[in-house]
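Chemist: give me a 3D structure for the following:
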Amino acid sequence: MSRQPDPNRRSEQARQAILSAAADLCAEVGFAATTVEAIAARAGVGKQTIYRWWPSKAAVLLEHMQRARETSADFPDTGDIRADLLAQTTAVEALFASHSGAIWRGLLIAAQSDDIAADGVRALLEKAVTDATKRLSTAQVNGELRADADLDMAVEIIYGPLYHHWLLRARPVPNGYMKEILNVVFDGLNPRRH
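Modeler: Modelled structure (predicted):
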């Protein structure tokens, strides 16, 4: 008696192959040069298989970035906000330096003119900002941060320099960069001493 192949398993294998192929291609040739046709060829599937699950290459790459962020840039809560911010921003810095960084840069550029990319980028950024604000809020309640600190502004101040440095690529991000940024930020966020 022969066993029939499990179509769900075959579908998941194809899905993973597509995500990997898209990520590898984008890292190698850039977002603009990555095409659905090239992704399909590298993954060993037909274009229709890709379009069955995603409406565009941007949607495929957004799913890749969502998975990459979930596995490498979660927000820790050890009870020490400064250490947690340093760990998390260092993880984001490492993500930017990986081949996922090239993919994210391409998606940010595409988001300026592609609605699917814009919606996906916005959703990923909103999740990241929510996670950061939630962790800062916990620290505020615990007295680690000023009670009157604007947490949304704090997130922008913490992550803005990292994005600025990374997007402009004027020079490599120096060692200890985020530690120095956090030192400056915490001078303003620390509870006031009487």
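Chemist: could you use CA atoms for every contact and neighbour count after this?
Modeler: Will do.
Chemist: residue nearest the centroid of this structure?
Modeler: Taking C-alpha atoms, centre = their mean, the centroid of the chain lies closest to R69, which sits 4.6 Å from it.
Chemist: tell me what the helix or strand hosting that residue is packed against?
Modeler: When secondary structure is defined by DSSP states H and E, R69 falls within helix 57-72. For helix 57-72, the elements it packs on are helix 7-29, helix 81-97, helix 99-110, helix 115-141, judged by 3 or more C-alpha pairs under 8 Å, 6 or more residues apart in numbering; DSSP states H and E.
Chemist: of all those helices, which lies closest to E63?
Modeler: Among the helices and strands packed on helix 57-72, the nearest to E63 by C-alpha to C-alpha is helix 7-29 (7.7 Å).
Chemist: how many residues are close by M153?
Modeler: Other residues near M153 come to 10 when the count uses other C-alpha atoms under 10 Å.
Chemist: any idea how far it lies from L136?
Modeler: Plainly put, M153 is 11 Å away from L136 if you go by C-alpha to C-alpha, to the nearest Å.
Chemist: now the other sequence, so there's something to compare against:
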Amino acid sequence: MPDSRATRSDERTGTILRAALELAREVGYAKLSIEAVAARAGVGKHTVYRRWSSRGLLFLDAVLSLDTGGLAHRDTGDVVADVREVMVKAVDLLGRPPWGPLYQDLVGEAQHDPEVAAALNRRFIEPQTADTLARLRSAKEQGQLAPDFDLDLAFDILSGPLYFRLLITQEPLTHDYIDRLIRALFAGMSPRPDNAAANGSR
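Modeler: The predicted structure follows:
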């Protein structure tokens, strides 16, 4: 039989996370407090602190409890199409509430709280990075990308502009922007003719 105490604890945790999300959307992360979350969830603040040692870690769990709609790469044999599919999903997610504004606040908090930064990297950024690199590596092994292309650099080039627009310039993240970015990147990643062979054909 299921442990009723564990079930109640899970339900209470879910209630607290929902309360944190509701308040963050209503008043903003800067005004979020453990006390306010506890009051909204109908629990004592010590109940919250037993689960999370800081509001930053509570907020992290709350944001990551939201459904991202799936950001794993497929392998259809067309690496450009597969990368574009995930990047379009990502910009759609980041470009609208609730995920976009909440994620901005979460990244901001990570700049000041090493625990939040480490947990965000471990639980969200690193898995996304690994998935993208695995898809690019597969394409490289299949000869779709230049054999000497730096895949880590490719990932930085793909993700960096998104974070720059999201966090710095706050310009819109559009499908057209993604298409321009992918065209620029994959033009440099495409297999190139051997220089010696090219020179010999002149």
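Chemist: so can I have a markdown table of the helices and strands packed on helix 57-72 of structure 1 showing mean neighbour count?
Modeler: Listed next are the helices and strands packed on helix 57-72 of structure 1 as a markdown table, based on neighbours: other C-alpha atoms under 10 Å:
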| stretch | mean neighbour count |
| --- | --- |
| helix 7-29 | 17 |
| helix 81-97 | 18 |
| helix 99-110 | 20 |
| helix 115-141 | 17 |
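Chemist: and those as TSV, adding distance to V184 of structure 1?
Modeler: Rendered in TSV, the data for the helices and strands packed on helix 57-72 of structure 1 read as follows (distance: least, C-alpha to C-alpha, whole Å):
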stretch	distance to V184 of structure 1
helix 7-29	34
helix 81-97	12
helix 99-110	26
helix 115-141	16
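Chemist: out of the ones you listed, which is closest to P172 of structure 1?
Modeler: The closest approach between P172 of structure 1 and any of the helices and strands packed on helix 57-72 of structure 1, judged by C-alpha to C-alpha, belongs to helix 81-97 at 10.0 Å.
Chemist: post-alignment, the helix holding R69 of structure 1 versus structure 2, mean distance?
Modeler: In the superposition with structure 2, the average deviation recorded for helix 57-72 of structure 1 is 3.1 Å (mean C-alpha distance after the TM-score superposition for structure 1).
Chemist: how far does that helix sit from the chain's center?
Modeler: 7 Å (C-alpha atoms, centre = their mean, to the nearest Å).
Chemist: which residues are contacting stretch 161-175 of structure 2?
Modeler: Defining contact as C-alpha atoms under 8 Å, 6 or more residues apart in numbering, one finds that stretch 161-175 of structure 2 is touched by 88, 91-92, 94-95, 104.
Chemist: how about those residues in CSV, adding distance to L71 of structure 2?
Modeler: Converted to CSV, the contacts of stretch 161-175 of structure 2 look like this (distance: C-alpha to C-alpha, whole Å):
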residue, distance to L71 of structure 2
V88, 10
V91, 11
D92, 11
L94, 12
G95, 15
Q104, 18
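Chemist: closest one of the residues you listed to L57 of structure 2?
Modeler: Using C-alpha to C-alpha, Q104 is the member of those that lies nearest L57 of structure 2, at 14.9 Å.
Chemist: now for the closest one: which residues touch it?
Modeler: 166-167.
Chemist: ok, the one 5 residues further on next?
Modeler: Taking C-alpha under 8 Å, 6+ apart, we find E109 of structure 2 in contact with 56, 116-117.
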